[in-house]
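Chemist: Using only what follows, build the 3D model:
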Amino acid sequence: MIVVNARFLTQRTTGIQRFATEITRELMALRDDLVLAVPHGPFDDAGLDRGRIVEVGRLRGHGWEQIDLPLFARRGRHPVVNLTSTGPVWYRPQISTHHDITYVRHPESFGLRFRTLYALVVPRLIAHSARLLTVSAFSRDEIAGHFGVAPERFTVIHNGVDDRFRPAPTERGRPYLLAVSSPNAHKNFARMMSAFAAFSPAHPDVELRVVGTQTNSFARQRYDDAHDRVRFLGRVDDAELAALYRGALAFVFPSLYEGFGIPPIEAQQCGCPVIAARAASLPEVLGESALFVDPYDTDDLAAAMSRLVDDEPLRARLIEAGHANAARFSWRRSAERVSQVIDEVLAER
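Modeler: As a prediction, the model looks like this:
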């Protein structure tokens, strides 16, 4: 039996939880030896087979992960698979996933408690894991370099894109640019809104729509001086998000640091051209399929907004390139690679 650390089902969905949920969904279709362990109490099953979900222990949160989860797995010395960035630090055998080290590179985006916890848990989890997973070659090299481990210990498992994100007929209303993320410091939203303010006088009909809210782990950022054509939409479901991608003139992703970056791929699969920062993993993930900008240069970002709004042939070329790029990523193919890693750990036992 393989125990999946399914604490992510008790958490708000961000990119990391999306990865964990979709990889688990595909693994359950590929294998019949998985059990999903969750803390007692409310959780969202995300459409996963409840017959394979087991409520374990009495604790919640990190206490559950460090005490109740390993006690449950130890009864049969079952391997544990962690698909988010934390896990039971002393348990063996286990496979752990580390998405990035944003909390190291951009500590201003995170609260002290979060940074302290990760500083304690992550190095020990890396040291005690039989296999390590991460989401890009960029993250592999970043994590390996920071923690002093061999890059060869990591298997790169890319994110995928849900089939709900696809082209469909869309009624065009007021034109808008779209951004999707938590508005925290490393996401670079302050520069994006300064760029939009510079872009706006020549494009008086275009709005900037921002989807997403902050989680409790992040230090709060405020945007009280936002342009009057910036609309904060909060959290939306996948159907609403797909519709927003389809209707946008362009998707703007100015983030300074990403381990992978799922939203640009979702946008591309919906037929939306992408403006992206030339930073971190984004050139690796997007290749030649996006209009890249210097994320620290608001003039460059404003110029890119103008180019995509005004240049229809450029938009068409990026839409076509985006479709081809998004097709490179698949939750099923990624889960097959995770399954191979599980089989390697089982063989070693």
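
Chemist: Only C-alpha atoms from now on, for both contacts and neighbour counts.
Modeler: Fine.

Chemist: OK, contacts around Y257?
Modeler: T102, H186, K187, A279, A280, S281 (Cα atoms under 8 Å, 6 or more residues apart in numbering).

Chemist: Recalculate using a threshold of 7 Å.
Modeler: T102, H186, A279, A280 (Cα atoms under 7 Å, 6 or more residues apart in numbering).

Chemist: where's it relative to G173, distance?
Modeler: 32 Å (Cα to Cα, to the nearest Å).

Chemist: about what we covered before: now, the most widely separated pair of the contacts of Y257?
Modeler: T102 and A279 (12.7 Å; Cα to Cα).

Chemist: If you tally nearby residues, what's the number for A219?
Modeler: 17 (other Cα atoms under 10 Å).

Chemist: Kindly apply the preceding question to H158 instead.
Modeler: 23.

Chemist: Confirm it sits in a strand?
Modeler: No - read with DSSP: H, G, I helix; E, B strand; the rest coil, H158 is coil and lies in no strand.

Chemist: That one and S334 touch, don't they?
Modeler: Yes - applying Cα atoms under 7 Å as the test, H158 and S334 come out as touching, 6.1 Å apart.

Chemist: Against T215, how distant is the spatially closest residue to Y245 that is not a sequence neighbour?
Modeler: Leaving aside its sequence neighbours, Y245 sits nearest to A267 (Cα to Cα, 6 or more residues apart in numbering; 5.4 Å). As judged by Cα to Cα, A267 and T215 stand 22 Å apart.

Chemist: quick one, which of the two is more surrounded?
Modeler: A267 (32 against 16).

Chemist: here's the other one to compare against:
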Amino acid sequence: MASAVIKAFNQEPDIYPFTPQLSPASKAEYGSKSLDFLYVASGEAHKNHITLLAAWERLAMSGLKPSLGLTLSACDAARFEAPLRSARSAGAMIELLPLRSAEEMPELYASARAAIYPSLFESFGLPLIEAKAAGLPIIAAERDYVRDLVDPVETFDPTSENSIARAVRRYLRQPTDRIEILNAKGLLVKLRQNK
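Modeler: Just a heads-up that it's a prediction; the model follows:
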């Protein structure tokens, strides 16, 4: 954003924080972590919930079932009923979380082990800053808006459920969904399993 201001106005911008300072919460303060991953976002299409739910379904079908918390209003959740039902029927552990006030956000972030952010684009991306301030590892779309704000521990192509699932697997240090064989010349060949 700072680069865009410089380019548009030929002037160095002044940068001010506008999010409350969140500090990593201790287990004693908020209890144990109840979610493996947390996605703080409203339900607009560019937030990319459908691809994220497809990735969680793919993970569950392969036997990996990390929990995922989504902050969706009842109206937004209703729009994702079919992909949510499909993912859950595959065994995916997905929890719809009630909307929180700004004062309740530190507790929400403290309940998660990591943040995931598959949004296709953002004008800013406040949840990324909040997750970073709360000390959460961030797995996010490989997009410029992400890199403008944070350095994620893993990235993925947000248009690909396979890429999202693989990034989650890498973060969890789980085997990939490929098999390796030696070809007739003794060279290592990697083949993707069709699941």
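
Chemist: The contacts of Y257 of the first structure into TSV, with extra columns for distance to Y245 of the first structure?
Modeler: What follows is the contacts of Y257 of the first structure, written out as TSV (distance: Cα to Cα, whole Å):
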residue	distance to Y245 of the first structure
T102	26
H186	22
A279	22
A280	23
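
Chemist: quick check, nearest of the residues you listed to M193 of the first structure?
Modeler: H186 (13.9 Å).

Chemist: How much space separates the counterpart of that closest one in the second structure from R166 of the second structure?
Modeler: Taking TM-score structural alignment, H186 of the first structure has H46 as its aligned residue in the second structure. Distance, H46 of the second structure to R166 of the second structure, using Cα to Cα: 21 Å.

Chemist: same thing with A114 of the second structure?
Modeler: For A114 of the second structure relative to R166 of the second structure (Cα to Cα), the value is 15 Å.

Chemist: Map V274 of the first structure across to the second structure for me.
Modeler: In the second structure, the residue matched to V274 of the first structure (TM-score structural alignment) is I138.

Chemist: likewise D294 of the first structure?
Modeler: Using TM-score structural alignment, D294 of the first structure lines up with D157 in the second structure.

Chemist: Looks like its match contacts A141 (just checking).
Modeler: Yes - taking Cα under 7 Å as the definition, D157 of the second structure is a contact partner of A141 at 5.8 Å.

Chemist: Quick check: closest non-adjacent residue to F189 of the first structure.
Modeler: P183 (6.0 Å).

Chemist: Report the contact partners of that neighbour.
Modeler: By Cα under 7 Å, 6+ apart, the contact set of P183 of the first structure is F189, T213, Q214, Q221.

Chemist: Could you say which of those is surrounded by the most neighbours?
Modeler: Going by other Cα under 10 Å, F189 tops the contacts of P183 of the first structure with 23 neighbours.

Chemist: and F138 of the first structure, how many neighbours does it have?
Modeler: 21.

Chemist: distance of it from I23 of the first structure?
Modeler: Distance of F138 of the first structure to I23 of the first structure, computed by Cα to Cα: 20 Å.

Chemist: quick one: the helices in the second structure?
Modeler: Counting by DSSP state H, the second structure has helices at residues 2-9, 27-30, 49-61, 74-79, 81-89, 105-110, 126-133, 144-149, 161-171.

Chemist: would JSON lines of these with distance to L99 of the second structure be doable?
Modeler: Formatted as JSON lines, those follow (distance: least, Cα to Cα, whole Å):
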{"stretch": "helix 2-9", "distance to L99 of the second structure": "31"}
{"stretch": "helix 27-30", "distance to L99 of the second structure": "18"}
{"stretch": "helix 49-61", "distance to L99 of the second structure": "16"}
{"stretch": "helix 74-79", "distance to L99 of the second structure": "9"}
{"stretch": "helix 81-89", "distance to L99 of the second structure": "18"}
{"stretch": "helix 105-110", "distance to L99 of the second structure": "10"}
{"stretch": "helix 126-133", "distance to L99 of the second structure": "13"}
{"stretch": "helix 144-149", "distance to L99 of the second structure": "23"}
{"stretch": "helix 161-171", "distance to L99 of the second structure": "25"}
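
Chemist: Indicate which one of the ones you listed is closest to Q21 of the second structure.
Modeler: helix 126-133 (6.8 Å).

Chemist: what about the closest one, how far off from the first structure?
Modeler: Compared with the first structure after fitting, helix 126-133 of the second structure deviates on average by 1.2 Å (mean Cα distance after the TM-score superposition for the first structure).

Chemist: Give the burial count for the aligned residue in the first structure for E122 of the second structure, as a bare number.
Modeler: Applying TM-score structural alignment, one finds that E122 of the second structure aligns to E258 in the first structure. Neighbours of E258 of the first structure under the rule other Cα under 10 Å: 21.
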